[in-house]
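# pasting a predicted model and its sequence here:
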Amino acid sequence: MITNNLNDLLNKLDDNKIFYRLSKVRPEAIMVEVAVPGQRWEIEFMEDGSIEIEKFISAGGDLYDERELEVLFNEFSD
């Protein structure tokens, strides 16, 4: 089922017990962030009625301990 309706999507995610959260990172869109094993999706419902979907797929990577936090902050902090 393809939907342009935010509420329809949220109901479908609930019915299928798929974790999501709502956020807003742009003034013209509402984002549904979906987490499933090995993937994260960002589904944005735009003001003009269009939908943008971005998928982040993990190929199964290395696991790190808490020392990796310092690396992350060093690389991605302003």
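That came in fine, so what should we check first? Residues are numbered from 1 along each chain as shown.
# for the rest of this, base every contact and every neighbour count on C-alpha atoms.
Fine.
# identify the residues contacting the nearest residue in space to V34 that is not next to it in sequence.
Using Cα to Cα, 6 or more residues apart in numbering and skipping the chain neighbours, the partner closest in space to V34 is Y20 (4.3 Å). The contact partners of Y20, by Cα atoms under 8 Å, 6 or more residues apart in numbering, come to L13, V32, E33, V34, A35.
# put this next to the first one:
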Amino acid sequence: MDLKELIRFLNKLEENHIFYKLGKVRNEAIMVEVAVPGQRWEIEFMEDGTVEVEKFISNGEIYDSKELKFLFENFSD
């Protein structure tokens, strides 16, 4: 996928009122983070033209503030 296709993809997200933000995690890629109800997608456009899509899907469970303690206890360095 080239730059024109990335721009077309971003325009299509905007036309469909789908929230996204751009980021960069790897040296060789641009990441588009997409948020839709119950899901978050990480779409990476690689410098070699490949595209990788990872989807994070919620089971709908909502946690209270006690979950914050769990997050810090289990995911801090």
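Arrived safely, thanks for sending. Since the model is a prediction, treat every value here as computed from it, not as a measurement.
# and the residue nearest to V34 of structure 1, that one's in a strand?
Yes - assessed with DSSP: H, G, I helix; E, B strand; the rest coil, Y20 of structure 1 lies in a strand.
# if we can go back for a sec, and which of the contacts of Y20 of structure 1 is nearest S50 of structure 1?
The nearest member of the contacts of Y20 of structure 1 to S50 of structure 1, counting by Cα to Cα, is V32 at 13.8 Å.
# coming back round to it: top of the contacts of Y20 of structure 1 by neighbour count?
V32 (20 neighbours; other Cα atoms under 10 Å).
# how close does that one sit to D48 of structure 1?
Here the criterion is Cα to Cα, to the nearest Å. By it, V32 of structure 1 lies 17 Å from D48 of structure 1.
# ranges for the strands of structure 2?
For structure 2, the strands defined by DSSP state E cover 19-23, 29-36, 39-46, 51-57.
# in a markdown table, list these along with distance to L3 of structure 2.
What follows is these, written out as a markdown table (distance: least, Cα to Cα, whole Å):
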| stretch | distance to L3 of structure 2 |
| --- | --- |
| strand 19-23 | 14 |
| strand 29-36 | 10 |
| strand 39-46 | 9 |
| strand 51-57 | 12 |
